[in-house]
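[1] Sequence and predicted structure below; questions after.
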Amino acid sequence: MRIAFGADHAGFNLKERLVEHVRSRGHEAIDVGTHGPASVDYPTFGRRAARKVLDGEADRAVLVCGTGIGIGMSAGKLPGIRCAVVSEPYSASLARRHNDANALAIGSRVLGPGLAEMIVDEFLDAEFEGGRHARRVGMIEPPADAC
């Protein structure tokens, strides 16, 4: 699986660890930055990673900022991105299984690195169940003329 990673300065260190973690599991990591601890704007990196998913260059995205909230909101504004902001493994699994989430956002100031790895593992290992969930997922993205 190809995973796009994006983070701001607050998420930089955790992103680096998660990139190595997914590589150790045999996945390809596409790191769109940031590449250091200097202050940057989280929307830039959240959208950059999400765009990799939309363009078919990545299967999923993992995003990290201080809380996961800002970077997740930024990525989720792109039509076709279903980004789940989670703080524990069960929700990461259900975000995939029931909501077909294609992006995961987590907070480096909220989670320890071991828990973050568990969350990413659940997100990557789970598959969309379809069935009754497919209709609901279809309702998430409104038609262009609905707004």
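    Thanks, I have it. Numbers count the residues shown, from 1 in each chain.
[2] When you work out contacts or count neighbours from here on, use the C-alpha atoms and nothing else.
    Fine.
[3] hang on, isn't M1 packed against R23?
    No: no contact is recorded between M1 and R23 when judged using CA atoms under 8 Å, the distance being 9.9 Å.
[4] Give me the residues contacting the helix or strand L104 falls within.
    Secondary-structure assignment from DSSP states H and E places L104 in strand 103-107. The contact list for strand 103-107, computed with CA atoms under 8 Å, 6 or more residues apart in numbering, reads 11, 50, 60-69, 71-72, 75, 81-87, 92, 116, 120, 123.
[5] The structure to be compared is supplied as follows:
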Amino acid sequence: MKIALGSDHGGVRLKNCVKEYLQQENIEFKDFGTFSEDSIDYPDIAREAAEAVADRLFDRGILICGTGIGVGIAANKVPGIRAALCHDTFSARASREHNNANILTMGERVIGRGLALEIVKAWLAAEFTGGRHNCRIEKISEIEKKYSLNRGDDSRSLKNE
């Protein structure tokens, strides 16, 4: 398994803890930054890591900011990404098993290191169960296609029809 890892300045310390865990477990990863607590814009890191997951250069991604919300919103703008904000192990497992989440987001200012590592463990161990969940993921993909910015028509504008 290959992981795309990233954070903004508000999540860099927790990202470094996750990084240590991945190294201990011999899980391959790439750190997309940031590497200090100097202020940066989280959409830049989230986009780069999410694109790498969407392009299948990485199997999954883990993104961290102060709350986990901003990186998740940004990552979910990339077609093919299903980023899930998880601050408990049940949600982490369910996001993989039911929603086939390919990016986990967390907030350094919301949870501590110990819980964060338990969430990462649960999320990495869980697999998509498919079955009745397949049609739901397909419906999400259809919504994504409808509003994709990559389409050549005028689908980007919301119309009251």
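    Sure thing, it's come through. Bear in mind that the values here come from a model prediction, so they are computed numbers and not experimental data.
[6] Strands - which of the contacts of strand 103-107 of the first structure land there?
    Applying DSSP state E to the contacts of strand 103-107 of the first structure, the entries found in strands are R60, A61, V62, L63, V64, C65, C83, A84, V85.
[7] what number of residues lie near the second one?
    The tally of other residues near A61 of the first structure (other CA atoms under 10 Å) stands at 30.
[8] That one reaches F5, doesn't it?
    Yes: contact status for A61 of the first structure versus F5: in contact at 5.8 Å, counting by CA under 8 Å.
[9] if I look at the two, which residues touch both of them?
    Counting by CA under 8 Å, 6+ apart, the common neighbours of A61 of the first structure and F5 are A49.
[10] what would the ones in strands among the contacts of strand 103-107 of the first structure look like in JSON lines with distance to D31 of the first structure?
    Below are those laid out as JSON lines (distance: CA to CA, whole Å):
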{"residue": "R60", "distance to D31 of the first structure": "12"}
{"residue": "A61", "distance to D31 of the first structure": "10"}
{"residue": "V62", "distance to D31 of the first structure": "10"}
{"residue": "L63", "distance to D31 of the first structure": "10"}
{"residue": "V64", "distance to D31 of the first structure": "12"}
{"residue": "C65", "distance to D31 of the first structure": "14"}
{"residue": "C83", "distance to D31 of the first structure": "18"}
{"residue": "A84", "distance to D31 of the first structure": "19"}
{"residue": "V85", "distance to D31 of the first structure": "19"}
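[11] Identify, from those residues, the entry nearest to V40 of the first structure.
    Among these, C65 lies closest to V40 of the first structure (CA to CA), at 10.5 Å.
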